[in-house]
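Peer 1: this one's structure only:
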């Protein structure tokens, strides 16, 4: 089984390469000339996208084939006071450059929109804002020439004191979501509310791939055994053009079990891989550790010389 590692949004090694520079609405409001304020927002967004390109070059140089883009590339993109701003138009050239680079250096790219993107909300306004955010992600993907299918990981949402009802609300709301947005979505089990089985229920019902998060499962499993459901998880990917994806991270401490540690515990990771060995030919694992790419490099280092591990390149190995 081939394992490819990825990391999230920012590099600990590249200086001054943040893809998430921002401006608050309060700062924007202080700019007397609204047009000048919008131009400033556009300059920040272009700088963020240029930094994405720097990150992609850093990845290619280090043989990293899997990367999560920041969801904060365009500050105030969906703010109600800026509803008339066509934010994609001024970014077209920058996005095209990213697309051309990805064409020449193929990499799996996806997004994890922020936690306020909740699709099972009973509140129409919250749902409308969530959909606006997903539309923005779709525009970014299209601008970069990336196939939009299964590129946005979401949690199932809030429990609203009745999880069964909350799951049915998700299915109800799904009917209002345009197919182009539905097509982008993957769902992940979370660390406080929806377990593997509950997330699988939605994924199977709606034909959505499930991203298994091992750390979240350990924090929130209601006595479930994830291995019993692994075949079902794999099955949710059978119609996807992409390889099965999981999230990996380690608890910061026993007391702060849900928080992500700086690095990934290699033994915990290998314990998971041993449990799935032989079930699929390839898996992509997104590292959600505080030290970002440094955590990926350290994990690859920690796996050197381990029995049953054959290193393939800077971010990939084979479990044999």
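Peer 2: Looks like it came in fine. In this text, all values refer to a predicted model and were calculated from it rather than measured experimentally.
Peer 1: Every contact and neighbour count from this point should use C-alpha atoms.
Peer 2: Will do.
Peer 1: so residue 149 touches residue 208, yeah?
Peer 2: No. The criterion here is CA atoms under 8 Å, and residue 149 misses it with residue 208 at 10.4 Å.
Peer 1: can you list residues touching both of the two?
Peer 2: Shared contacts of residue 149 and residue 208, defined by CA atoms under 8 Å, 6 or more residues apart in numbering, comprise residue 185.
Peer 1: So residue 122: helix, strand or coil?
Peer 2: Recorded secondary structure, residue 122: coil (DSSP: H, G, I helix; E, B strand; the rest coil).
Peer 1: any idea how far it lies from residue 187?
Peer 2: Using CA to CA, to the nearest Å, residue 122 is found at 19 Å from residue 187.
Peer 1: Between those two, which is the more surrounded one?
Peer 2: Comparing residue 122 with residue 187 by other CA atoms under 10 Å, the one with more neighbours is residue 187, at 21 against 16.
Peer 1: wait, what's in contact with the more buried one?
Peer 2: Taking CA under 8 Å, 6+ apart as the test, what residue 187 contacts is 153-156, 199, 203, 208-211.
Peer 1: Strands of the stretch 151-300 of the chain, start to end?
Peer 2: 152-155, 185-188, 210-213, 245-248, 282-287 (DSSP state E, counting those that start in this stretch).
Peer 1: Please state the offset of the helix or strand where residue 37 lies from the chain centre?
Peer 2: Per DSSP states H and E, residue 37 falls inside helix 34-61. Distance, stretch centre to chain centre, for helix 34-61: 19 Å (CA atoms, centre = their mean, to the nearest Å).
Peer 1: Summarise which helices and strands the following helix or strand past it is packed against.
Peer 2: Toward the C-terminus, helix 34-61 is succeeded by strand 66-68 as the next helix or strand (DSSP H and E). The contact analysis (3 or more CA pairs under 8 Å, 6 or more residues apart in numbering; DSSP states H and E) places strand 66-68 against strand 2-8, strand 108-110, strand 282-287.
Peer 1: how far off helix 34-61 does the next helix or strand after strand 66-68 point, in degrees?
Peer 2: Following strand 66-68 in sequence order, the next helix or strand is helix 92-104 (DSSP H and E). On the basis of axes from the mean of the first three to the mean of the last three CA atoms, to 10 degrees, helix 92-104 is oriented at 10 degrees to helix 34-61.
Peer 1: take the one below as the second:
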């Protein structure tokens, strides 16, 4: 059993996560399709999600540690596909269901579509800012964060999770950039400064961009506090950034 074989390694990771008060999450691949009309695909998705839930449990992640997935395919009938996801969701084991979040994508399911699913089953929505830029219904970043924030229980779920990236130059639409565009990132944080959220950078150079992003976040926080000393700054005071694997 892999859980027993790597128990000591997981324990060491758990100690470090606890020591540094880290929030951890996982992002299974695109083959997780809970709304597939094929039973074998759904069954395989269950097995993969079960594995991710076990990993988060083994590293000591609290209830704010999440498994993020896309809503899936549309299969020629988006409303029916959303309904299938909603019907499948209660069948998941508690350890998966209690950690699962869905993110808006850049081609098939916008934030508005994810909100339809939320109204059916109450699943939190992870906001992908880059995907929203490419596929939206006219919502500003601030309006999007306002809609997303209400899907997260601050006690059980923690603050919302946000994915951030930029378009890679010369590559297909939706390809992640090698390094963060700091001007765009500054604008995003400025527009959403009233909200609390944790940011995960989907940038190929990982910690290099994360270091630059933290510097920009601190500059924005300092500017706001200098200009309006009495203002309680939410997200700029509590932003946490991490660099996702791509």
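Peer 2: Perfect, thanks for sending it. The structure displayed is predicted, hence computed values, not measured ones.
Peer 1: Can you pull the TM-score for these?
Peer 2: Remark: TM-score between the superposed chains equals 0.83 [TM-score structural alignment, normalised by the length of structure 2]; 227 aligned residues with a CA RMSD of 2.4 Å.
Peer 1: quick one on the thing from earlier: can you tell me which of the contacts of residue 187 of structure 1 carry over to structure 2?
Peer 2: Retained in structure 2: 153-156, 199, 208-211, out of these (criterion both residues aligned by TM-score structural alignment, their matches' CA atoms under 8 Å).
Peer 1: Looking at the contacts of residue 187 of structure 1, state which has the most neighbours.
Peer 2: Neighbour max across those (other CA under 10 Å) = residue 210, 29 neighbours.
Peer 1: ok, back up a step: nearest to residue 5 of structure 1, out of the strands of the stretch 151-300 of structure 1?
Peer 2: Closest approach to residue 5 of structure 1 among these (CA to CA): strand 282-287, 4.9 Å.
Peer 1: Does the closest one pack against any helices or strands, and if so which?
Peer 2: With 3+ CA pairs under 8 Å, 6+ apart as the test, strand 282-287 of structure 1 has strand 2-8, strand 66-68, strand 245-248 packed against it.
Peer 1: need the helices and strands packed on strand 66-68 of structure 1 in JSON lines with distance to residue 89 of structure 1 and mean neighbour count, can you?
Peer 2: Output for those, formatted as JSON lines (distance: least, CA to CA, whole Å; neighbours: other CA atoms under 10 Å):
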{"stretch": "strand 2-8", "distance to residue 89 of structure 1": "26", "mean neighbour count": "22"}
{"stretch": "strand 108-110", "distance to residue 89 of structure 1": "22", "mean neighbour count": "20"}
{"stretch": "strand 282-287", "distance to residue 89 of structure 1": "31", "mean neighbour count": "21"}
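Peer 1: Throw these into a markdown table and include distance to residue 238 of structure 1, thanks.
Peer 2: Shown next, in a markdown table, are those (distance: least, CA to CA, whole Å):
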| stretch | distance to residue 238 of structure 1 |
| --- | --- |
| strand 2-8 | 18 |
| strand 108-110 | 18 |
| strand 282-287 | 13 |
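Peer 1: looking at the ones you listed, which is closest to residue 319 of structure 1?
Peer 2: Smallest distance to residue 319 of structure 1 across these (CA to CA): 6.4 Å, for strand 2-8.
Peer 1: Residue 205 of structure 1 versus the counterpart of residue 211 of structure 2 in structure 1, what's the distance?
Peer 2: Residue 211 of structure 2 maps onto residue 297 in structure 1 when the alignment is built from TM-score structural alignment. Separation of residue 297 of structure 1 from residue 205 of structure 1 (CA to CA) stands at 38 Å.
Peer 1: So for those two, which sits in the more crowded spot?
Peer 2: More crowded of residue 297 of structure 1 and residue 205, by other CA under 10 Å: residue 297, with 17 against 10.
Peer 1: Same question for stretch 259-278 of structure 1: list its buried residues.
Peer 2: The neighbour-count check on stretch 259-278 of structure 1 (16 or more other CA atoms under 10 Å) flags 259-266, 269 as buried.
Peer 1: nope, stretch 103-120 of structure 2 is what I meant
Peer 2: 103-106, 109-115, 117-118.
Peer 1: Map residue 51 of structure 1 onto structure 2.
Peer 2: For residue 51 of structure 1, there is no aligned residue in structure 2 (criterion: TM-score structural alignment).
Peer 1: Just give me the neighbour total for residue 51 of structure 1.
Peer 2: Close neighbours of residue 51 of structure 1, defined as other CA under 10 Å, add up to 21.
Peer 1: Onto which residues of structure 2 does stretch 7-18 of structure 1 map?
Peer 2: Going by TM-score structural alignment, stretch 7-18 of structure 1 sits over no part of structure 2.
Peer 1: Could you pull up the residues touching residue 192 of structure 1?
Peer 2: Going by CA under 8 Å, 6+ apart, residue 192 of structure 1 touches 216, 219-220.
Peer 1: ok, now residue 164 of structure 2?
Peer 2: Residue 164 of structure 2 touches 128-130, 199-202, counting by CA under 8 Å, 6+ apart.
Peer 1: now, which of those sits nearest residue 151 of structure 2?
Peer 2: Using CA to CA, the contacts of residue 164 of structure 2 come closest to residue 151 of structure 2 at residue 128, 14.4 Å.
Peer 1: quick one: the equivalent of the closest one over in structure 1 and residue 286 of structure 1, what's the gap?
Peer 2: Here residue 128 of structure 2 is matched to residue 213 in structure 1, going by TM-score structural alignment. Distance of residue 213 of structure 1 to residue 286 of structure 1, computed by CA to CA: 9 Å.
Peer 1: What of residue 187 of structure 1?
Peer 2: In terms of CA to CA, residue 187 of structure 1 sits 14 Å off from residue 286 of structure 1.
Peer 1: what do you get for residue 162 of structure 1?
Peer 2: Residue 162 of structure 1 is 31 Å from residue 286 of structure 1, by CA to CA.
Peer 1: Over to residue 111 of structure 1?
Peer 2: According to CA to CA, residue 111 of structure 1 stands 11 Å off from residue 286 of structure 1.
Peer 1: Over to residue 54 of structure 1?
Peer 2: Residue 54 of structure 1 is 20 Å from residue 286 of structure 1, where distance means CA to CA.
Peer 1: the helices in the stretch 101-250 of structure 1, which residues?
Peer 2: 124-143, 163-174, 179-182, 196-206, 214-219, 226-235 (DSSP state H, counting those that start in this stretch).
Peer 1: Can you convert those helices into JSON lines and add a column each for distance to residue 38 of structure 1?
Peer 2: Below are the helices of the stretch 101-250 of structure 1 laid out as JSON lines (distance: least, CA to CA, whole Å):
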{"stretch": "helix 124-143", "distance to residue 38 of structure 1": "17"}
{"stretch": "helix 163-174", "distance to residue 38 of structure 1": "33"}
{"stretch": "helix 179-182", "distance to residue 38 of structure 1": "27"}
{"stretch": "helix 196-206", "distance to residue 38 of structure 1": "39"}
{"stretch": "helix 214-219", "distance to residue 38 of structure 1": "39"}
{"stretch": "helix 226-235", "distance to residue 38 of structure 1": "44"}
